[in-house]
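Enquirer: show me how the following folds:
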Amino acid sequence: MKNSNKCELRERERERERKRKRKRKGEEEMKESELLKCQIQEWYPRFRRVSFTTNIHVLPESFISFLLQDGLFLPRSSEAMPCRTTATCPELQAEDYHHWKEEDEEDDEPAIPSFPELESKIKASIEQLGGSVIPKLNWSAPADTAWISCSGSLKCRNFDEISLLLKASDTLSHDLCHAFDACEDKTRDRPPVFVLALKKWYDLRPEMEFRAFVRARYLVGISQREVTSFYPSLLETEEYYGSLIADFFVDSLCEQFELENYAFDCYVTKDGKVKLMDFNTWGGSTLPLLYSWNELEEKHSALLENFEENHNSKNISSFAMLRSCGYRVEVRIVKNEGLVQPSFRANSGVPIDLVNKGPGSAWEEFVQKLEEDVGHEG
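Expert: Model (predicted):
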């Protein structure tokens, strides 16, 4: 079965399950225009000053086809390992010796493509960005395949390392095949163009990454982004980081980004500066982390009403004005080891039958069989 077909079957079931969950939670579905605005090539040129340095390359359709092709293999590269050679000893060969030919099955193997022009551009970008980069497509980085790299991270130093992470990633398969499936007004299966964004590599501290949620241009909540770990250093500083991020939102994003409802990821540097990492849609496939979407909706609904009532003011017309009146955004962090959440990447590298727990899945059949066996023993 071709990789694209497998991708389609997996994502179809996943998307059905996601829609069922959103319906139960009353979540708002995203629109195509919102998803398109969150592509890195759309927002980065305008927010370059407050973001990590990034080079963006348009990907040829042939490279997209390579990423979707069945099998895990790398394209031919100018930096690839040399071809294997076969040693021969003519003096030991019989007169009727004929060199053994490989079996015909190898004729069915996919032709190894090459992308010299793209490789050359990527090599130049990597050199310009200091020798190491983090790759991502329009929306997502291949976070689910960090385990396959030599460094155990997304740090890449050449075209081959980038190609390996991209081709092995299920997350990127979703971006390539089904990015618009969760849109309520879906009219397309893919964006007009795919890009490869290469971000300058920094050894970032995960506890300094945050996700902020914006409703009707009001910042309604901030969450620790890496919720799979407990960081004691955050216990006494969440209010400080919340203030930095709220000021950053007022100064750099509130009136500059087109969408009214969205989430953004950011990083706080050791000298107190906030760097924009990404924009995400409100709802859809974006994770609310230590909140729920219903909570965030309710916080927005109560925000102005409560503040106006407590301050006897009816003139709160913007978040900047709300902020000037002393409003503080709630920052949620993991308070202790017992509140650490399971890793969202824990499923990486395991069979899809174990990842998929929906109706009719192998996991459901296993649980049902186990319950039957226990019932019979009882």
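
Enquirer: please count neighbours and contacts with C-alpha atoms only from this point.
Expert: OK.

Enquirer: how about the nearest residue to residue 159 once chain neighbours are set aside, secondary structure?
Expert: Of all residues not flanking residue 159 in the chain, residue 119 sits nearest, at 6.0 Å (C-alpha to C-alpha, 6 or more residues apart in numbering). Following DSSP: H, G, I helix; E, B strand; the rest coil, we place residue 119 in the helix state.

Enquirer: surely residue 119 and residue 160 touch.
Expert: No - in this structure residue 119 lies outside contact range of residue 160 using C-alpha atoms under 8 Å: 9.0 Å.

Enquirer: can you give me the helices for the stretch 151-300 of the chain?
Expert: In the stretch 151-300 of the chain, the helices defined using DSSP state H, counting those that start in this stretch lie at 159-168, 170-178, 238-248, 293-311.

Enquirer: this one next, for a side-by-side:
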Amino acid sequence: MPDTAADRSETGEASDVALFAEIPLTKQDILNCSYSNWYNKFNKHTLSRVEILKPIPKEFVDYLASDEFTLPKEAPHESSLFTKPRCNSDNEYSDWEDDELVETSNNSKRPDPTLKFNDFHNDVKRVFTEFKSVAPKLNWSAPQDSTWIMVNKTMQCHSPSDVYLLLKSSDYINHDLYHAFDGLDDQTPVEPSTFDYELVLREWVDVNPSMEFRCFVRDRQLIAISQRDLNYYDFLEEIQDQVLEKIAMFFDDVLLPKFDSNSFVFDVYIPKTIAKVFLIDINPFARKTDSLLFSWHELATLKVDDDDVKFRLVTKYNTGQFASKAHGQNHVPKDVLDASLDTAGMIELAQRWAKLLSSDGTTNLQDDDDDDDEDDTDEL
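Expert: Predicted coordinates:
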């Protein structure tokens, strides 16, 4: 039966967050959710064409893990990151032109990083001859947290340079490389030699974010559905019964017979015509997966009948959602993000910033923090 986010506070379902429910997770559950492990079973139900480059060479993994942000030297202006400014009456000459020359000179002295994985780099370039643009990901995660660095603020990549910069800037990608098997019931270390890292390049397709849904399966039963984009869309309440029916049929007819894990999370996209369900991704049923409008304690302990699927939507416009935008912690300094969630904190930050601007240039925010600490100590 569909319910809403507001129902949680009314029923007290989220009041027991202090309790910790165990969620079983095995190595095989993680491997089952690796993109190439499920794609061949369900590729007829995905949204776009996909190229999977596997295995990723060790040299490329080392490049992603390194702190150096040198990008491929060839054809840099094919990337959306390097749009050459056009001269006009307002910018015929400025200091940044000299800075650009210095930066270009410095980059020219650095070795091209792709020399260490040239064959793999050529494979990536080949994909761009087939797909005009792509959305990248590794085995489990997409670099959604690093889209702030892109001009279009999306994962749409027009060149290998775009792909590499997104991947290198993402904590999610770092998770795939070094923490994918954290939290397993079996604490035996997972050797990298037992599986292959892969680069998934999905042909870019524009979708309506209001029609993306995350679905939770526990013990081979669909128990909950949440909208993925946490903004308010008034029309969703009118069509939620149709959406629920479509997703339930898709789960019963497509996923349940072929997917091997008993518990998992899958993402779908449904066009507004509600004519078809497209599979976007499959994730582990684990706390590392975003539970969106649910809590993981709820999902682990929820008691539902066979046909009783909890369906949650954002039911009212919430201006506070903009302050806590997804991955916002990656866009701005942490002090700014924390202050944006608290009025008093925002006022304090503004006062500190005004003090900094009125100083003689020797004051900085760290000094101001130290002064604040001293004041607090005196008060105590």
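
Enquirer: do you know the score for how well these two fit?
Expert: Overlay of the two chains. TM-score (TM-score structural alignment, normalised by the length of structure 1): 0.71; 301 aligned residues with a C-alpha RMSD of 3.3 Å.

Enquirer: please pull up the equivalent of the residue nearest to residue 159 of structure 1 in structure 2.
Expert: Superposed on structure 2 with TM-score structural alignment, residue 119 of structure 1 falls opposite residue 121.

Enquirer: correct me, but its match touches residue 127?
Expert: No - counting by C-alpha under 8 Å, residue 121 of structure 2 does not reach residue 127; the two are 10.1 Å apart.

Enquirer: neighbour count: these two, which is higher?
Expert: With neighbours defined as other C-alpha atoms under 10 Å, residue 121 of structure 2 and residue 127 compare such that residue 127 has more, 21 against 16.

Enquirer: so how far is residue 247 of structure 2 from the alignment partner in structure 2 of residue 239 of structure 1?
Expert: Superposed on structure 2 with TM-score structural alignment, residue 239 of structure 1 falls opposite residue 241. Distance of residue 241 of structure 2 to residue 247 of structure 2, given as C-alpha to C-alpha, to the nearest Å: 10 Å.

Enquirer: which of the two has more neighbours?
Expert: Neighbour totals were compared for residue 241 of structure 2 and residue 247, and residue 247 leads with 21 against 13 (other C-alpha under 10 Å).

Enquirer: look up how far residue 226 of structure 2 lies from that one.
Expert: Using C-alpha to C-alpha, residue 247 of structure 2 is found at 12 Å from residue 226 of structure 2.

Enquirer: again, but for residue 327 of structure 2
Expert: According to C-alpha to C-alpha, residue 327 of structure 2 and residue 226 of structure 2 sit 18 Å apart.

Enquirer: show me which of these two is the more surrounded one.
Expert: Taking neighbours as other C-alpha under 10 Å, residue 327 of structure 2 and residue 226 compare with residue 226 leading, 23 against 13.

Enquirer: for the more buried one, what are its contacts?
Expert: Residue 226 of structure 2 sits next to 213-215, 292-294, 311-313 when contact means C-alpha atoms under 8 Å, 6 or more residues apart in numbering.

Enquirer: just the ones of the residues you listed in strands?
Expert: The strands, defined by DSSP state E, take in 213-215, 311-312 from those.

Enquirer: now those as a markdown table including neighbour count and distance to residue 285 of structure 2?
Expert: Below are those laid out as a markdown table (neighbours: other C-alpha atoms under 10 Å; distance: C-alpha to C-alpha, whole Å):
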| residue | neighbour count | distance to residue 285 of structure 2 |
| --- | --- | --- |
| 213 | 22 | 15 |
| 214 | 24 | 12 |
| 215 | 25 | 10 |
| 311 | 24 | 17 |
| 312 | 24 | 18 |
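
Enquirer: map residue 348 of structure 2 across to structure 1 for me.
Expert: Taking TM-score structural alignment, residue 348 of structure 2 has no aligned residue in structure 1.
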